[in-house]
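Trainee: Provided below for reference: sequence and predicted model.
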Amino acid sequence: MKKISLLFFGLILTTTTFAQKFGYVDTQYILEKMPEYKDAQAEIEKLAKGWEGEIQDMYQKVEAMEVELKAEEVLLTKEMWEERNAEIERKWNEVKEYQQSIFGFDGLYFLKKKELVKPVQDQVFEAVERVAKNNRLQIVFDKSGDLVMIYTDPIHDYTDFVLEDLGLVENQSVDNN
């Protein structure tokens, strides 16, 4: 019996010694509360619409060249048609390359988004770190990330602490009527 008691005590000691405190936050919710993030998103959207307009104009010009070639096809020699068709193909390639340079991986859109959003995300991550240290959390999950959380107990939600750390908590008065 004494061995069982010692084993049980050892198990409890081991469990409490190695128990880790954890919590989670919803960084997307936090970011949406930040005016800096909203401003960055608005600027990115404005840039994207401008680039989309440029690309659309380029597409329309090449399509017009195709329509013109089709209309004049019977009037052109084979060499003239091939030359104009090659020019159209070259223009299509230019449009696709330009589109890739803007919206492709490591394109201007991606780089601009990174430039504008990263400082705001860094603020959130620093606040999460402070909250984690203040609350002695060893692990903090991001509820809005790719990690699927089937169930979360609100007692472990530290989102409001991060909002408070960032100065984004609105004074909410409770009406007791």
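Mentor: Cool, the structure landed.
Trainee: Every contact and neighbour count from this point should use C-alpha atoms.
Mentor: OK.
Trainee: Can you check which helix is longest in this structure?
Mentor: With secondary structure taken from DSSP state H, the chain has its longest helix at helix 35-72.
Trainee: quick one, the following helix or strand past it and helix 35-72 angle?
Mentor: Downstream of helix 35-72, the next assigned helix or strand under DSSP states H and E is helix 78-103. Between helix 78-103 and helix 35-72, the angle comes out at 170 degrees (axes from the mean of the first three to the mean of the last three C-alpha atoms, to 10 degrees).
Trainee: From the chain's centre, how far out is stretch 145-157? Work that out for me.
Mentor: 19 Å (C-alpha atoms, centre = their mean, to the nearest Å).
Trainee: quick one: buried residues of it?
Mentor: If you call a residue buried by 16 or more other C-alpha atoms under 10 Å, then stretch 145-157 has these buried ones: Asp157.
Trainee: Need the contact partners of it.
Mentor: Applying C-alpha atoms under 8 Å, 6 or more residues apart in numbering, the contact partners of stretch 145-157 are 22-25, 141, 143.
Trainee: Closest to Lys70 out of those?
Mentor: Lys70 lies nearest to Lys143 out of the contacts of stretch 145-157, by C-alpha to C-alpha, at 55.3 Å.
Trainee: nearest spatial neighbour of that closest one, skipping sequence neighbours?
Mentor: Of all residues beyond its chain neighbours, the one nearest Lys143 is Asp26 (4.8 Å), with distances taken as C-alpha to C-alpha, 6 or more residues apart in numbering.
Trainee: Alongside the first one, take a look at this:
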Amino acid sequence: MKNISGLWLALLLLLAVPSAQAQKFGWVDSEFIMGKMPEYAKAQTELNALSDTWQKEIEAQKKDLDKLYRTYQAEEVVLTEAMKKKRQDEILKKEQDIKAYQNKQFGYEGQLFKKRQELNKPVQDKVFEACEKVAKKKSLAVLFDKSGDLTMLYTNPAHDYTEFVLEELGLGAEDRNQPGPKGPLKTVVPPKTPVDPNFESDSGTPEPAISPATKAPATKTTRPVKKTSK
């Protein structure tokens, strides 16, 4: 559904621009761009550390729950009905607490989700500003994001402005977006396969001769030495 809505958005953008066919457009890969940014890598490291910490806490709580349940099973035969009910309620509450904590940290709009937004927003803002500058410099009417919801079934490299955005961010490579060296056109002739005119295959056509360098070396047979008794 997101892909369809993205496609409609692209069509509306093109229709909204006067003489859309005469306008320049391009695309960038925002995920690739952010992957080149040190601040994005730092944010991911911090997020991974938080995720590992919270996951370890959940695993520790699950171990406590398992211990509580095993103790109840071992002592169940000597417990009264009231004591059984109390233990069962403790186990149930422990399970609910673990699920609530897990949802709080990793659920939709949980702590990890909010922290990711907090750490990634400055990076995304920098990429957006750089894209805006490139679009103005290159007189682009529309600039698509290959990493977004819009599904791009085909992308012509001629319209890829990703490297220009990286240059705007100070992360561009010197060997990119440079005109290639001009020179005379050279035609490379493929080498011919040598053919032995004296050898014919079963089909009656000559087969390629085997180069002496590719022949398997002859196996030297060593005769066993017979021992003589003194």
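Mentor: Everything's here; your move. A quick note: this is a predicted structure, and the numbers were derived from the prediction, not measured.
Trainee: and the equivalent of the residue nearest to Lys143 of structure 1 over in structure 2, how many neighbours does it have?
Mentor: Mapped onto structure 2 by TM-score structural alignment, Asp26 of structure 1 lines up with Asp29. By the measure other C-alpha atoms under 10 Å, the count of residues near Asp29 of structure 2 is 17.
Trainee: residue in structure 1 matching Met152 of structure 2?
Mentor: In structure 1, Met152 of structure 2 lines up with Met149, judged by TM-score structural alignment.
Trainee: SS state for that match?
Mentor: Here Met149 of structure 1 is recorded as coil under DSSP: H, G, I helix; E, B strand; the rest coil.
Trainee: For Lys133 of structure 1, see how far away it is.
Mentor: Using C-alpha to C-alpha, to the nearest Å, Met149 of structure 1 is found at 23 Å from Lys133 of structure 1.
Trainee: The residue nearest to Glu200 of structure 2 when sequence neighbours are not counted and Ser51 of structure 2: what is the separation?
Mentor: Sequence neighbours aside, Pro206 is the residue nearest to Glu200 of structure 2 in space, at 4.4 Å (criterion: C-alpha to C-alpha, 6+ apart). Distance of Pro206 of structure 2 to Ser51 of structure 2, given as C-alpha to C-alpha: 68 Å.
Trainee: hmm, back to that, what is the burial count for the residue nearest to Glu200 of structure 2?
Mentor: Quick note: Pro206 of structure 2 (other C-alpha under 10 Å) scores 14 neighbours.
Trainee: dump the residue contacts of it.
Mentor: Contact analysis of Pro206 of structure 2 by C-alpha under 8 Å, 6+ apart lists 195-200.
Trainee: Restricted to helices, list those.
Mentor: Among the contacts of Pro206 of structure 2, no member lies in helices (by DSSP H).
Trainee: Aligned to Lys133 of structure 2, what sits in structure 1?
Mentor: Under TM-score structural alignment, Lys133 of structure 2 pairs with Arg130 in structure 1.
Trainee: What's the local residue count around that match?
Mentor: Per other C-alpha under 10 Å, the neighbour tally for Arg130 of structure 1 reads 15.
Trainee: Next one: it from Gln123 of structure 1, what distance?
Mentor: As judged by C-alpha to C-alpha, Arg130 of structure 1 and Gln123 of structure 1 stand 11 Å apart.
Trainee: Would you mind grabbing the residues shared as contacts by those two?
Mentor: With C-alpha under 8 Å, 6+ apart as the test, Arg130 of structure 1 and Gln123 reach no residue in common.
Trainee: mean deviation (superposed) between stretch 81-100 of structure 2 and structure 1, please.
Mentor: Superposed on structure 1, stretch 81-100 of structure 2 shows a mean distance of 0.7 Å to its aligned residues (mean C-alpha distance after the TM-score superposition for structure 1).
Trainee: Might you report the residue contacts of the equivalent of Ala43 of structure 2 over in structure 1?
Mentor: Using TM-score structural alignment as the criterion, Ala43 of structure 2 maps onto Ala40 of structure 1. Applying C-alpha under 8 Å, 6+ apart to Ala40 of structure 1 gives the contacts 113, 116-117.
Trainee: same check, this time on Leu143 of structure 2
Mentor: 25-28, 131, 135.
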